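K.L.:
just a sequence and a predicted model for now, questions to come.
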Amino acid sequence: MARWTVGTGRQENRTPRERNPLNGSHLLHTDANPHNVMIGSPDGDAYAVDWAMPAIGPAWVDAAYLATWLLSYGQSPADALGWLSGFTSWRQADPTAVETFVNATCRHWTATVGEKDAERSNARFRHLLDFPHEAPVPRRRRSSPR
């Protein structure tokens, strides 16, 4: 499985300075969108399907992708960012990492479809930069057994 790679699963979308901020240890779907969620029962069990681009990275990435889908379906930036605020990993995300994610994703879409056709998608991703992130809670180290 690949390490976190923005958008396409390729490292070249990130500059060398951008590689470290997007490191993480969480399993990511990286194509979180309404078409990749299957509701399996009347009780509402949901399943993520179409795992064509799994990666390892920061826990907040898939939630950020879903927030941009909320924007594409007409939610306001305030509503989408409000929904994102329910995720501790997003609230505590390093703003530099979020900026890196947004910049690399926008570069990818611009290179893929051209500047004019990428404008709307890139604008949705740039709304992610408006969120006031909290300082992360320091993790306590576990003491090793002796």
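P.N.:
Cool, got the structure. All values derive from a computational prediction rather than experimental measurement.

K.L.:
going forward, measure contacts and count neighbours with C-alpha atoms only.
P.N.:
Fine.

K.L.:
please enumerate the helices of the protein.
P.N.:
Remark: helices assigned in the chain by DSSP state H are 6-9, 61-72, 77-84, 88-91, 95-113, 115-126.

K.L.:
just checking, residue 101 touches residue 57?
P.N.:
No: with contact defined as Cα atoms under 8 Å, residue 101 does not count as touching residue 57 (11.0 Å).

K.L.:
second one coming, line it up with the first:
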Amino acid sequence: MLVNGRAPQGDRARLVDWGWATRGASWLDAGYWVIWLIASGHAPASAERWAAEVPAWHTAPAEGIAAFAAANRNVWDEISTADPDPWTLRLAAAAATWHDHREAS
């Protein structure tokens, strides 16, 4: 929970979900969203168009996005192998789909 004492009454607290909070480039959040959007049924190009709505996405170098997609494919492969629940398998498939899309681009 984040609390901002300077915000107007009734708008001071925000509940956030940072399960894997890390420091990194400002475009990374949009990159994670791409994977979740693909897992929810978006095509990779559609998911990337949504990511492009975030101004920071435009600061990402193409090589950085490609490396990020490859790293996430590896991470989700490892996670889904260790814990093959339907949701981990879905995210692994989404990460693989995005990585393949980036490789083909």
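P.N.:
Nice, I can see it. No experiment lies behind these values; they were computed from the predicted model shown.

K.L.:
before we move on, the earlier item: higher neighbour count, residue 101 and residue 57 of the first structure?
P.N.:
residue 101 (27 against 22; other Cα atoms under 10 Å).

K.L.:
wait, what's in contact with the residue mapped onto the more buried one from the second structure?
P.N.:
Taking TM-score structural alignment, the alignment pairs residue 101 of the first structure with residue 68 from the second structure. Taking Cα atoms under 8 Å, 6 or more residues apart in numbering as the criterion, residue 68 of the second structure is in contact with residue 31.

K.L.:
can I get the helices of the first structure in TSV with distance to residue 49 of the first structure?
P.N.:
Formatted as TSV, the helices of the first structure follow (distance: least, Cα to Cα, whole Å):
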stretch	distance to residue 49 of the first structure
helix 6-9	17
helix 61-72	13
helix 77-84	21
helix 88-91	22
helix 95-113	22
helix 115-126	23
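
K.L.:
for residue 27 of the first structure, which of those helices is the nearest?
P.N.:
helix 61-72 (9.6 Å; Cα to Cα).

K.L.:
matching residues in the second structure for the closest one?
P.N.:
Helix 61-72 of the first structure maps onto residues 28-39 of the second structure, going by TM-score structural alignment.

K.L.:
distance between the matching stretch and the chain's centre?
P.N.:
With Cα atoms, centre = their mean, to the nearest Å as the basis, stretch 28-39 of the second structure stands 3 Å off its chain's centre.

K.L.:
quick check: it compared with the first structure, mean distance?
P.N.:
Following the fit onto the first structure, the mean deviation recorded for stretch 28-39 of the second structure is 1.3 Å by mean Cα distance after the TM-score superposition for the first structure.
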